[in-house]
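Visitor: below are the sequence and a predicted model for it; my questions follow.
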Amino acid sequence: MQTVYKKKSGIPASTGDNNDNIKYDMVVFCHLRWDFVYQRPQHIISRLAKSLKILLIEEPWHRPEQEGSRLVEVAANLHILQPNVYHIDEIAGILPQYTNKNTATGWFYSASFLPLLDYFDFDTVVYDCMDELSLFKGAPEKLVSQERSLMDRADIVFTGGKSLYESKVKHHENVYCFPSSVDRDHFSKALNGLAIPEDIVTIKSPIVGYFGVIDERINLDLLKETAILKPEVSFVMIGPLAKIGEHDLPRLHNIHYLGMKDYKELPGYLKAFSIAMMPFALNDATKYISPTKTLEYMAAGKPIISTAIYDVVRDYSEDVTIISNSGEFSKAIDAMLANNNVLNPTDYSDILEKTSWDVTVEKMQAIIKNTVK
């Protein structure tokens, strides 16, 4: 028998298809760990869980030192299954211990979970395409064909940005664009008397900062070259490494890596930023991205410098300074610092008032309700 681990104490898992404890309204398949960087899946699924009982299944995480898989209760209506197996195909073998096959909605964040689709009898299948995962470093070749099959069987496709929408709408008749939104109340805490965390308060100002995953999407050469040009400026990178190693990171006296931080702590770090940056590389992995952090930086009232990510350029070019090389990056920093490091937060109000995760989820739920078979 498997074990359900709540936040502090363990309780036995239920078995048997007729047990009420394992009847979920929605099963979510997610390639990102729930405890990883807090982003689109966490924002959307936590809100859906206010009215639906949800099981979120993560990718396999084989841990030989642990017996059985782990079910974590994040909230009364939200459980996270961490399968202790080698491959996605093996997850089907443990599912009877956690859920039955009759579930109203199947929600996919990655087509890699396609082998599990036939295990369930879903009324509605949703594909929330937040990234073009097939273009990411290390993506399996079969992911393209798996996505094609998933879209053939999906009733609804949501996309995390306009570029993704334009790509997917060619292959499905029921596609809706829902760019990542923002928890404005959370990030606007950076505008009040919030304390600045100790590991950044000691870093010399001015600070040009970034938070998010640090992976092949970050232009590390641009970061290094700009840091050389601006030795009096501190460049702070907050977030975990993914698919790159410590040896890949540029090391200079004015570049600081603070590691991964809890979502709750981010407003405090944002408060310490003089300028917020998005130093993305322009490559296959960033071709379709629509960075959530753009709006999060705005909610904190920070001036923003970004490389020419397509969705950022066409949606926010009047509000974000777009640069293409270290020279332009350096000049943009000088111009912003000459403006006393401050951008009036009301300058972003028109943008921020048009978006919220709550409204996004409400609209998604309405679409699902109208599409139910």
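Guide: That came through fine. Everything numeric here is computed off the predicted structure, so don't read it as measured data.

Visitor: please count neighbours and contacts with C-alpha atoms only from this point.
Guide: OK.

Visitor: can you give me the strands for the stretch 201-350 of the chain?
Guide: 207-211, 234-238, 255-259, 275-278, 304-307, 321-323 (DSSP state E, counting those that start in this stretch).

Visitor: report the distance from the second one to the chain centre.
Guide: For strand 234-238, the gap between its own C-alpha mean and the chain's C-alpha mean amounts to 20 Å (Cα atoms, centre = their mean, to the nearest Å).

Visitor: just the first one next, same as before
Guide: Taking the mean of its C-alpha atoms, strand 207-211 sits 18 Å from the chain's own mean (Cα atoms, centre = their mean).

Visitor: contacts for stretch 132-149 next, please.
Guide: 110-112, 114, 164, 216, 243, 284-285, 288-289 (Cα atoms under 8 Å, 6 or more residues apart in numbering).

Visitor: make a PyMOL selection of whichever of those turn out to be buried.
Guide: Burial among those is assessed by 16 or more other Cα atoms under 10 Å; the matching PyMOL selection reads:
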select buried, resi 110+111+112+114+164+216+285+288+289
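
Visitor: now tabulate the contacts of stretch 132-149 in a markdown table and tack on distance to residue 196.
Guide: Below are the contacts of stretch 132-149 laid out as a markdown table (distance: Cα to Cα, whole Å):
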| residue | distance to residue 196 |
| --- | --- |
| 110 | 36 |
| 111 | 40 |
| 112 | 40 |
| 114 | 44 |
| 164 | 36 |
| 216 | 29 |
| 243 | 30 |
| 284 | 36 |
| 285 | 33 |
| 288 | 33 |
| 289 | 30 |
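
Visitor: and the contacts of stretch 132-149, which two are the farthest apart?
Guide: Taking Cα to Cα as the measure, those span a maximum distance of 25.8 Å, between 114 and 216.

Visitor: let's bring in a second one:
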Amino acid sequence: MNLSSNRGAPCSPFRLVWFSEIQWDFLSTRKQRLLCRFPESWSILFIEPFALRRRHHWIPVKRGRVWVVTVPFLKSVPFRIGRLLDLPLLRWLLSLPGILLMLFWVTILGFGSSNRIIGLSNIYWGRVAALLPCRLRFYDANDDHLAFPDNPHWLKGSLDHYLSKVDLLFSVSRELTSRLRVPPGVRLVDLGNGVEFSHFAISRPRKPAALSRLKGPILGYAGAMDWLDSSLIAATARAWPEYSIVLLGPAYEREWWQKQAAINELPNVHYFGKIEYSELPAWVQHFDLALMPLLSSDLKRVSHPNKLYEYAAAGVPVLSMNYCSAVERAREVLHVAVSQEEFVRMVPEALADRRVEARQAFARQHSWDTLAAVMVQELEKASRERSL
């Protein structure tokens, strides 16, 4: 690995430092899908957080053309140590090692120039990212991070301070944008979420061995476990004991599966954990029915689930709770329930849905290629305007 390779090359017109709230290799999200599609003329540094019991990159690694490095920051500090972190001076002192490590790698990798672009989705870095000299600053609003449980009260100030310095804001939904304190004059782009269409649409006829061993139709969910409505999964499993319910995906909460007393003892519910993104289409395509049994909450109401488009690209029928506007707008190609009882009752109807072409045509409209092109166009336009 040649960490100084960027220095000897001609200066690219765009250098982007992105502060992420999620690790590059932990879960495939919109950040990875978008950044992988940026043009060759862009150099990108992705700063990921530290998290217990996960893979880290203390020495930078390349993911395609993107540099990835782990830098611990305040999010890693357990807030149960008391109210000491309410003191701004103490917060800065505890943040200092992470700040210095970040500045070290930013400099070594050739991203130290004030001509860079700063992007943020990890709001714990808000005040620091707002101080870094740059050509352009933007915020990627992919979740209502202030609605997450156990947030410290000072986190809102970190986000608001950063928003006061941004030139551009991308958001997954208008509902989320409306919750943010965005100054007048900031350009707002409702980018939404998308899908790597061909990755999920190309036929994978070989069924994973683990699915082949299950009985009856397979009702499957693929995504993060933490927003799953376990009581709804339990009700569905009990109502349809001849069907197998498959859960695929990681959990942020440690020992999540062991704590799910409502479902982990049911014989027709099977949790397989995280599936590598490269292998995921082979699993999803062999679902007889794809499920979106997510909790309805303030956090999820402003979300825009890319799993909706992944399911649709795979061609499988979809049954979802009506928990956000993106689901409501997709009623023509999926089945939507407004209550747990209706969700359970609609399973046979949804299983019988054969509108494969309609679902795939819908998914194709939301490809990551299109969304990445929009993001790049907006960033380049705003960057050039700032340079005038």
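Guide: In hand now; what should we look at? Please read these numbers as outputs of a predicted model, since none were measured by experiment.

Visitor: overlay the chains and give the TM-score.
Guide: The TM-score (TM-score structural alignment, normalised by the length of the first structure) is 0.86; 351 aligned residues with a Cα RMSD of 2.6 Å.

Visitor: before we move on, back to that, and among the strands of the stretch 201-350 of the first structure, the most buried is which?
Guide: Mean neighbour count (mean count of other Cα atoms under 10 Å) peaks for strand 275-278 among these, with a mean of 26.

Visitor: what's that one in contact with?
Guide: 207-210, 270, 297, 302-307, 333, 336, 341.

Visitor: so which bit of the second structure is it matched to?
Guide: Mapping strand 275-278 of the first structure onto the second structure (TM-score structural alignment) gives residues 289-292.

Visitor: wait, which of the contacts of stretch 132-149 of the first structure is closest to residue 45 of the first structure?
Guide: residue 110 (14.7 Å).

Visitor: could you measure from the closest one over to residue 77 of the first structure?
Guide: From residue 110 of the first structure over to residue 77 of the first structure the distance is 22 Å, taken as Cα to Cα, to the nearest Å.

Visitor: show me where the stretch 201-350 of the first structure has its helices.
Guide: Ranges of helices in the stretch 201-350 of the first structure, per DSSP state H, counting those that start in this stretch, are 220-229, 266-272, 293-299, 310-316, 326-338, 349-352.

Visitor: the last one packs against which elements?
Guide: Packing partners of helix 349-352 of the first structure (3 or more Cα pairs under 8 Å, 6 or more residues apart in numbering; DSSP states H and E): helix 293-299.

Visitor: what are the buried residues along the helix it packs on?
Guide: Applying 16+ other Cα under 10 Å to helix 293-299 of the first structure flags 293-299 as buried.

Visitor: same question for stretch 116-134 of the second structure.
Guide: Buried residues in stretch 116-134 of the second structure, counted by 16+ other Cα under 10 Å: 116-127, 129-130, 132, 134.

Visitor: narrow those to those in strands?
Guide: 117-120 (DSSP state E).

Visitor: make TSV out of the residues you listed and add distance to residue 25 of the second structure.
Guide: Formatted as TSV, these follow (distance: Cα to Cα, whole Å):
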residue	distance to residue 25 of the second structure
117	23
118	21
119	19
120	18
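
Visitor: wait, what's in contact with residue 342 of the first structure?
Guide: Neighbours of residue 342 of the first structure in contact, by Cα under 8 Å, 6+ apart: 274, 302-303, 336.

Visitor: what distance do you get for the equivalent of residue 35 of the second structure over in the first structure to residue 75 of the first structure?
Guide: Using TM-score structural alignment, the partner of residue 35 of the second structure in the first structure is residue 45. Relative to residue 75 of the first structure, residue 45 of the first structure is positioned 11 Å away (Cα to Cα).

Visitor: of these two, give the one with the bigger neighbour count.
Guide: More neighbours surround residue 45 than the other of residue 45 of the first structure and residue 75, with 19 against 15 (other Cα atoms under 10 Å).

Visitor: remind me which helix or strand that one belongs to.
Guide: helix 40-48 (DSSP states H and E).

Visitor: check residue 186 of the first structure too.
Guide: helix 184-187.

Visitor: show me which residues of that helix are buried.
Guide: Quick answer for helix 184-187 of the first structure (16+ other Cα under 10 Å): 184, 186-187.

Visitor: in a markdown table: those, plus distance to residue 224 of the first structure.
Guide: Below are these laid out as a markdown table (distance: Cα to Cα, whole Å):
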| residue | distance to residue 224 of the first structure |
| --- | --- |
| 184 | 31 |
| 186 | 31 |
| 187 | 28 |
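
Visitor: SS state for the counterpart of residue 362 of the first structure in the second structure?
Guide: In the second structure, residue 362 of the first structure lines up with residue 373, judged by TM-score structural alignment. Under DSSP: H, G, I helix; E, B strand; the rest coil, the three-state class of residue 373 of the second structure is helix.

Visitor: ok, back up a step: report the two of the buried residues of stretch 116-134 of the second structure separated the most.
Guide: Top of the distance list for these (Cα to Cα): 116 and 124, 20.3 Å.

Visitor: what residue in the second structure is paired with residue 36 of the first structure?
Guide: In the second structure, residue 36 of the first structure lands on residue 26 (TM-score structural alignment).

Visitor: now swap in residue 228 of the first structure and tell me
Guide: When the second structure is aligned by TM-score structural alignment, the residue opposite residue 228 of the first structure is residue 238.

Visitor: residue 141 of the second structure contacts residue 174, doesn't it?
Guide: No: in this structure, residue 141 of the second structure is not within contact of residue 174 by Cα atoms under 8 Å, at 10.3 Å.

Visitor: between those two, who's got more neighbours?
Guide: Higher neighbour count among residue 141 of the second structure and residue 174: residue 141, with 23 against 16, using other Cα under 10 Å.
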